[in-house]
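# Only the shape, not the letters, is given here:
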């Protein structure tokens, strides 16, 4: 039972006919009084639900960084202590509209997930949805997705990609430890000898690979923390991969706090409002493009 449910009838006012003085006729209630009383009751319950939310929401994210969504701001090319990014600005603006502050701690990603599940943090900002997470957390509505792209050397003829299966006609480069199942490719179909993006892009220039697969937003984020801006490098070009189901990202809200459902409701409504107002699109242009 929520706090609003407990507040049920305790504030309801009623008239006891026996308390009326003798000789005084009871005056009829004005038209529409029932509707007015119901509205007042609902407003009271709504206020109680809002009051149950904390003044500050505690958030954790992975210290490994997830640019351009969550990362440490750079000072002279070195990571500072301020946490910034698309997701950071998004959630802070969303909560601020309701007078709620946010603290964000960058801790190991695996530990962050566990501590949100245990209730030591209220939420985390960037995760895809699956059955396990649906069991552990309240999952918010999706608020961004990634765009799969295929890089190639601009000196070569552009690849022809009309459907997802066309990737199999080319020699694909990837990064060690990553999975490419969502591209319809098995481990054996991807050269994963590269330890990082720079090595994979170098293979394109050496004609050791035809294509290198990544996400446009992640590549933009790498540039935000000081890496090469491959999206604008004249030595490379890229195409959007057709037929790809883009991964959608959500906020994961702890089920432990008594205000958990109120927080989820606030977050979901805030996501819709940010989209309608154009604020979300402005943040995308700032961080993702």
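Thanks, I have it. Computed from a prediction, not measured in an experiment: that's the story for all the values here.

# CA atoms for contacts and neighbours, from now on please.
Fine.

# Show me the helices in the protein, by range?
With DSSP state H, the ranges of helices along the chain come out as 3-6, 33-51, 86-96, 109-118, 131-136, 197-205, 216-224, 260-277, 279-287.

# between the last one and helix 86-96, how many degrees?
Yep, that's helix 279-287 we're talking about. Orientation note: helix 279-287 sits at an angle of 150 degrees relative to helix 86-96 (axes from the mean of the first three to the mean of the last three C-alpha atoms, to 10 degrees).

# ok now helix 279-287, how far from the chain's centre?
Here the centre of helix 279-287 is set off from its chain's centre by 13 Å, with C-alpha atoms, centre = their mean, to the nearest Å.

# The third one too?
Here helix 86-96 shows a centroid-to-chain-centroid distance of 10 Å under the convention C-alpha atoms, centre = their mean.

# counting contacts, what elements does it pack onto?
On a contact count with 3 or more C-alpha pairs under 8 Å, 6 or more residues apart in numbering; DSSP states H and E, helix 86-96 meets strand 101-107, strand 123-128, helix 260-277, helix 279-287.

# cool, and the last one?
Under the contact definition 3+ C-alpha pairs under 8 Å, 6+ apart, helix 279-287 sits against helix 86-96.

# got it, and the shortest one?
In terms of contacts (3+ C-alpha pairs under 8 Å, 6+ apart), helix 3-6 is packed against helix 33-51.

# For the helix it packs on, which residues meet the burial criterion?
Residues of helix 33-51 classed as buried: 41, 44-45, 48-50 (neighbour count, 16 or more other C-alpha atoms under 10 Å).

# any idea how far it is from the chain center?
On C-alpha atoms, centre = their mean, the centre of helix 33-51 falls 32 Å from that of its chain.

# dropping in the other structure now:
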């Protein structure tokens, strides 16, 4: 084979490779946390962190890519995905209400929600219902799902809480003892107190909920083919995705 023919074949192979890895579909991904380490970190206009890395693995070779759209809170994101202005959310909990307007992928990681308190507080037993009865204030994320127990307390108006749009604000108020408790993802919460940003915050060790989380996709903009592609990618790359979160 002469050099000219070899060069033409090399160029054609390169073109085919680029086409196979081209972005054929961009999914708009809603995000409301600009600082939620180690899952999401936004610095100099660039998103990084575990969720970003896992999504890159998910879309690799699928013909799809992501575009992050920032919203002020997660409640707004849920409304946007319901109306089809957002295609996808990560770390979502599947509920019957949400299934009415969204598809859910197979699970891709486990989320453990823990109870955090101010270090000056001292209890032998951590009874969330008793704390609620005493009128203690919990900092939560308005769009997050904390399980049936917390949902029931909220519906019955037994839980005194404030909706705070991001983890940094929740931990700042707890650190200053403006609220009594925070419900937060354990990995994120432990990360945020480990670098001495919030010296007065401690993890009680109480697990509020442990549940697999999924990708949530708008039924208005995402069809079954895209959902199947994402599910296939999760299953195929499960080991690598789990390594990201370990």
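Noted; the coordinates are in hand. Since we're looking at a predicted model, the values are computed, not measured.

# related to what we said a few turns ago, I'd like the helices of the first structure as TSV, with distance to residue 157 of the first structure appended.
Putting the helices of the first structure into TSV (distance: least, C-alpha to C-alpha, whole Å) gives the following:
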stretch	distance to residue 157 of the first structure
helix 3-6	64
helix 33-51	59
helix 86-96	35
helix 109-118	41
helix 131-136	43
helix 197-205	13
helix 216-224	21
helix 260-277	39
helix 279-287	30
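
# Ok, which of those helices comes nearest residue 74 of the first structure?
Proximity to residue 74 of the first structure, assessed across those by C-alpha to C-alpha, is greatest for helix 216-224 (8.5 Å).

# contacts for that closest one?
Outside helix 216-224 of the first structure, the residues within contact range by C-alpha atoms under 8 Å, 6 or more residues apart in numbering are 66-69, 146-149, 228-231, 287-289.

# which among those end up buried?
Among these, the ones that count as buried by 16+ other C-alpha under 10 Å are 66-69, 146-149, 230-231, 287-288.

# Among these, which lie within strands?
With strands taken from DSSP state E, the overlap with these comprises 148-149.

# Quick check: of the buried ones among the contacts of helix 216-224 of the first structure, which lies closest to residue 160 of the first structure?
Here the nearest of those to residue 160 of the first structure, counting by C-alpha to C-alpha, is residue 149; it sits at 13.0 Å.

# what does that closest one align to in the second structure?
Residue pairing (TM-score structural alignment): residue 149 of the first structure is matched to residue 115 of the second structure.

# close enough to count as contact, its match and residue 203?
Yes. Taking C-alpha atoms under 8 Å as the contact criterion, residue 115 of the second structure and residue 203 are neighbours in contact, 6.3 Å apart.

# corresponding residue for residue 182 of the second structure in the first structure?
Using TM-score structural alignment as the criterion, residue 182 of the second structure maps onto residue 213 of the first structure.

# which residues touch its match?
148-151, 172-174.

# Pick out the residue nearest the middle of the second structure.
The centre of the second structure sits closest to residue 91, judged by C-alpha atoms, centre = their mean, with a distance of 3.3 Å.

# what about residue 11 of the second structure, how many neighbours?
Summarising burial for residue 11 of the second structure: neighbours were counted as other C-alpha atoms under 10 Å, giving 12.

# And it, how far from residue 200 of the second structure?
Residue 11 of the second structure sits 60 Å away from residue 200 of the second structure, going by C-alpha to C-alpha, to the nearest Å.

# what do you get for residue 61 of the second structure?
Going from residue 61 of the second structure to residue 200 of the second structure by C-alpha to C-alpha gives 45 Å.

# Who has more neighbours out of the two?
It is residue 200, of residue 61 of the second structure and residue 200, that has more neighbours when counted by other C-alpha under 10 Å, with 18 against 14.

# Surely that one and residue 116 touch.
No. With contact defined as C-alpha under 8 Å, residue 200 of the second structure and residue 116 do not form a contacting pair (10.3 Å).

# contacting residues for the match of residue 149 of the first structure?
With C-alpha under 8 Å, 6+ apart, residue 115 of the second structure has these contacts: 181-184, 203-208.

# same thing with residue 51 of the first structure?
Contacts here follow C-alpha under 8 Å, 6+ apart; on that basis residue 51 of the first structure touches nothing.

# In contact with the residue lying closest to residue 110 of the second structure once chain neighbours are set aside, which residues?
Excluding its sequence neighbours, the residue lying closest to residue 110 of the second structure (C-alpha to C-alpha, 6 or more residues apart in numbering) is residue 212, at 4.3 Å. If you count contacts by C-alpha under 8 Å, 6+ apart, residue 212 of the second structure has them with 93, 107-111.

# again, 7 Å this time
For residue 212 of the second structure, the residues meeting the contact criterion (C-alpha atoms under 7 Å, 6 or more residues apart in numbering) are 107, 109-111.

# Drop anything exposed from the residues you listed.
The neighbour count (16+ other C-alpha under 10 Å) marks 107, 109, 111 as buried among those.

# Which of these lies at the shortest distance from residue 122 of the second structure?
The shortest approach to residue 122 of the second structure among those belongs to residue 111, at 26.5 Å (C-alpha to C-alpha).

# mind listing what that closest one touches?
With contacts defined as C-alpha under 7 Å, 6+ apart, residue 111 of the second structure is in contact with 185, 210-213.

# For ChimeraX, what selects the buried ones among the residues you listed?
What follows is the ChimeraX syntax selecting those of these that are buried according to 16+ other C-alpha under 10 Å:
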select :185,212,213
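
# Can you tell me which of the contacts of residue 111 of the second structure is nearest residue 16 of the second structure?
The shortest distance between residue 16 of the second structure and any of those, using C-alpha to C-alpha, involves residue 213 and amounts to 35.5 Å.

# Test my guess that the closest one contacts residue 104.
No. Residue 213 of the second structure lies out of contact with residue 104 (C-alpha atoms under 7 Å); the separation is 9.3 Å.

# coming back round to it: ok, the contacts of residue 213 of the first structure vs residue 260 of the first structure, which is closest?
residue 148 (33.4 Å).

# could the contacts of residue 212 of the second structure be laid out in JSON lines, adding distance to residue 132 of the second structure?
Listed next are these as JSON lines, based on distance: C-alpha to C-alpha, whole Å:
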{"residue": "107", "distance to residue 132 of the second structure": "31"}
{"residue": "109", "distance to residue 132 of the second structure": "30"}
{"residue": "110", "distance to residue 132 of the second structure": "27"}
{"residue": "111", "distance to residue 132 of the second structure": "23"}
